[in-house]
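[1] what follows is a predicted structure for the sequence shown.
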Amino acid sequence: MIIRESYLSKIRPFIGKDIIKVLTGIRRGGKSVLLEQIRDEINSPNTIFLNFEDLGNQHLCEYHSLHEYVCDKIGGSKETFYLFFDEIQEVQGWEKAINSLRVKFHADIYITGSNSQLLSGELATYIAGRYVSFTVYPFSFTEFKMVNPDYTFDQYIQYGGMPFLASIGFGTEFSKNYLQDIFHSVVLKDIVKRNNIRDVDLLERIIAYALANVGKSFSATSISKFFKSENRTVAPETILNYLKACEEAYLLYRLKSQDINGKKMLKVNEKYYVVDHGLREAIVGENLQNVEIVLENIVGLELLRRGYKVCVGRVGEKEIDFIGEKDGDKLYIQVCYLLNDESTIQREFGSLLEIRDNYPKIVLYKEGSFRGKFEGIPAVKIEDWL
């Protein structure tokens, strides 16, 4: 097990503060282990740790029961208690219990959840301004190399970064079965159940379409036309609702498109990326054959992991793969598999040279003989950048 220092360093300033720490992200993406690492670092005897996916805690999955249980544990103590609640969305009305415990005791509270709507609705009313959230992603390539220095970049391209893969040794069949299990767990628990979706087959077909077209511009209307070609009528509005449900479960990330020189967001050319490209391999397959779009997915998610606000860009008729914004600065990135021949070099660097500002620009590639810079813009191997 590795210590996920990139997250702990962000959380530490809030330890002991009267603010609820919320960890969100895809199911089995590492939230529970990170919660345990926070608990171990605090190392207090006054700790209550509950995982609500444990059937042994099912009797606490209602806010009155949870509140009564914690109150009994703390009793009349005036000391600080550290409360850790894993997969809190399983508790009906959980926000009422959390808010009451916050005001009733000297409690330092940490919660995790697998749906972005955890932080909407009633919660905003109960603890508005009293929580800080952190999105937890599957392992980066760097983190997986820390677990297993022999893990190759090609293995990462194929199987992705779901943390438990390290425990099963990356065997082809084991890995694929495990990733398929995660996919169906996310679909059934965090999408179907939460959104009361009846047509599960349609949902799975929409997800498969999105995974097959990672990094490509498409719309609900284009998906609707695709289904129509298969003699199935699906309204674009239904498709949009299903895609939104996938976003809320942290399965898909939708990146908007920006006109760089016009400095405005566009309503077209949005793209979807999957939280972990290993899930694409498990459902669609052929990650190593479709390596260029998988590399783009890897870079896009790494930018999000590093705290960038990310969108895709257009400059005139040319496309910029990613624009990352953080702390008032920007970073422009082009991603390609092979950076070798003159036409590819002109295409990848040419788009960046059209941008009329002085923010950093970079071309990332996997293979190729090109080295150094092209008119001041560096080219870096993706593996090294990761």
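    Happy to help now that I have it.

[2] CA only for contacts and neighbour counts going forward, please
    OK.

[3] just the strands in this structure please.
    20-24, 47-51, 81-86, 107-113, 131-135, 252-259, 264-274, 309-315, 318-326, 329-338, 361-367, 373-374, 377-381 (DSSP state E).

[4] format the ones you listed as CSV; extra columns: distance to I207 and mean neighbour count.
    Formatted as CSV, these follow (distance: least, CA to CA, whole Å; neighbours: other CA atoms under 10 Å):
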stretch, distance to I207, mean neighbour count
strand 20-24, 21, 23
strand 47-51, 29, 17
strand 81-86, 27, 22
strand 107-113, 21, 24
strand 131-135, 22, 16
strand 252-259, 9, 20
strand 264-274, 10, 17
strand 309-315, 21, 21
strand 318-326, 22, 19
strand 329-338, 24, 19
strand 361-367, 27, 20
strand 373-374, 39, 14
strand 377-381, 30, 18
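
[5] among those strands, which is nearest A235?
    Counting by CA to CA, A235 lies closest to strand 264-274 out of the strands of the chain; the figure is 18.5 Å.

[6] list of residues touching that closest one?
    210-211, 213-219, 251-259, 280, 297, 300-301, 312 (CA atoms under 8 Å, 6 or more residues apart in numbering).

[7] alright, now check it against this:
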Amino acid sequence: MISLTEITEEYLCSLRFIEEIPREVPLPTGKDIKAVIGPRRVGKTFLLLKTAEKLREEKNVVYIPFDEPELRKMSAREFAEAVREEFPEGEVTLFLDEIQEWEDWDVKLRWLHDVKDFDIYVSGSSSSLMSSEIPSRLRGRHVSRLVLPLSFREVGGESPKTFRERGKIRKLLREYLRWGGFPEVWTTRSREKIISILETMFYRDMVERFAFRDVKEFQEAFYHIISLYGGYFTYHSLQRALKGMGIDANVKTVMNYLRAMEEAFLVFQLPVFVPSMRKILRSPRKLYLVDIAFANLFFKGLDEGRRIENMVFIELLREKSYWRPEIELSYYSNGDIEVDFVVRAGGHIEELVQVTYELNASNYEREVRNLVKAGKKLGVKKLTVVTLEDEKTIKEGGKTVEVIPLWKFLLREPQS
């Protein structure tokens, strides 16, 4: 059998052929199994390889993709013996990719973890390493990192300091609003790449994984659900809408369709901010896409404010996923007052964020005065309005509202 060191070297050498966009994703640390999860084609394998390359300077490192036929046949004990044959002393850091190809991978990972010889990172197909599956199969022995598409900081760099840099960053934002952050899409500006990713998610991560029998019905529901991004829904309202399209699916089926899309990391749900869990379950939720490129395939005539709102949500989700897992995200609704995002940590609301395409006299009451009313009611000091280009500070009702352009919001330094 080819040596594990040689396999590792072959794959690390492949990094020289990749057009690299440096990532800001902090991988988990500690002694638990570290699972790198997220939508397909988002760069999970690249992150494993870059981390392995960096750690190899000071640690014993093995990178193994389990689509290697000989490796798939190994038991956990045989694999451990092969590692120890090449690295007899010291802890070995294992980077195990395409882990779903290793039969009974959860049992084998638990064994490797429990013998205490190895520091373990794993990743694999989105259709196998789903968000709900990792906790049940690894039984408290893991920490996960959700990897999202490229952030605007990753493609745009630091905040601009001159008018030239500001002009350049605004142009780049227009590109980002069109193409989104999937690495292959961003580097190629290819509509075909977007279609390919979405189709693969549909068939591999949803149809095959969940064994939907009526693929045509699910496909119609799938595209309708995507069209709801940035809007409100309940399972019953979704069922009624589908029925109006000629899809006679019951509520349980509709819930399964939406669950499949969530498990593949295509969509995310945002709950309402209320103190009662029962009210949260009964209230409408908002829906967002993992990347705006998918909306741009089909819905070019829709309100650009929804695209901006979707980007703001993903940026807040990125902050939660990468640096501040303690924060909770929701929206606020009370009578005529609605606020797009409530950012909470430790029971304390840190910020209210409102999103609109532009701020003008016709929407000032809705976007600013209502935000101030919500801030007073909830006792929040930090009030932010995100628009495409507006930038100003507003004093309203004894509160300060910061109006910032989207590029500045997306380039904000993440808190840790």
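    Okay, I see it. The model shown is predicted, which means the values in this text are computed figures rather than measured ones.

[8] let me see the TM-score of these two.
    Overlay of the two chains. TM-score (TM-score structural alignment, normalised by the length of structure 1): 0.86; 362 aligned residues with a CA RMSD of 2.6 Å.

[9] ok, and the closest non-adjacent residue to K286 of structure 2?
    Closest residue to K286 of structure 2 apart from its sequence neighbours, by CA to CA, 6 or more residues apart in numbering: Y232 at 4.5 Å.

[10] the one you found corresponds to which position in structure 1?
    Under the alignment (TM-score structural alignment), Y232 of structure 2 pairs with S217 of structure 1.

[11] try I33 of structure 2
    Correspondence of I33 of structure 2 to structure 1, assessed by TM-score structural alignment: I20.

[12] please apply the same query to I197 of structure 2.
    So, by TM-score structural alignment, I197 of structure 2 is matched to I182.

[13] correct me, but I345 of structure 1 touches Y337?
    No. Using CA atoms under 8 Å, I345 of structure 1 makes no contact with Y337, being 11.6 Å away.

[14] right, and the strands of structure 1 - which one's nearest S229 of structure 1?
    Using CA to CA, these put strand 264-274 closest to S229 of structure 1, at 22.1 Å.

[15] the closest one vs structure 2, average offset?
    By mean CA distance after the TM-score superposition for structure 1, the fitted strand 264-274 of structure 1 averages 2.2 Å away from its aligned residues in structure 2.

[16] so that strand versus strand 309-315, what angle?
    If you take axes from the mean of the first three to the mean of the last three CA atoms, to 10 degrees, strand 264-274 of structure 1 sits at 120 degrees to strand 309-315.

[17] quick one: map L123 of structure 1 onto structure 2.
    Using TM-score structural alignment, L123 of structure 1 lines up with L138 in structure 2.

[18] for stretch 310-326 of structure 1, the distance to its chain's centre please.
    20 Å (CA atoms, centre = their mean, to the nearest Å).

[19] separation between the match of L123 of structure 1 and L172 of structure 2?
    Per CA to CA, to the nearest Å, L138 of structure 2 is found 41 Å from L172 of structure 2.

[20] the two: which has the busier surroundings?
    L138 (20 against 16; other CA atoms under 10 Å).

[21] skipping adjacent residues, who's closest to the more buried one in space?
    In space, L138 of structure 2 is closest to D106, 5.9 Å off (CA to CA, 6+ apart).

[22] what does the one you found correspond to in structure 1?
    Counting by TM-score structural alignment, D106 of structure 2 corresponds to E95 in structure 1.

[23] now do Y257 of structure 2
    The equivalent of Y257 of structure 2 in structure 1 is Y242 (alignment by TM-score structural alignment).

[24] surely its match and L202 touch.
    No. At 9.1 Å, Y242 of structure 1 does not count as touching L202 under the criterion of CA under 8 Å.

[25] more crowded one of the two?
    Using other CA under 10 Å as the criterion, Y242 of structure 1 and L202 rank with Y242 on top: 21 against 17.

[26] what's near enough to touch that one?
    Counted by CA under 8 Å, 6+ apart, Y242 of structure 1 has contacts L203, I206.

[27] what's the matching residue for E402 of structure 2 over in structure 1?
    By TM-score structural alignment, E402 of structure 2 lines up with P378.

[28] ok, that match - contacts?
    By CA under 8 Å, 6+ apart, P378 of structure 1 lies in contact with K361, I362, V363, G372.

[29] please tell me how far it sits from L364 of structure 1.
    9 Å.

[30] do the same with V132 of structure 1
    The gap separating V132 of structure 1 from L364 of structure 1 is 33 Å, by CA to CA.
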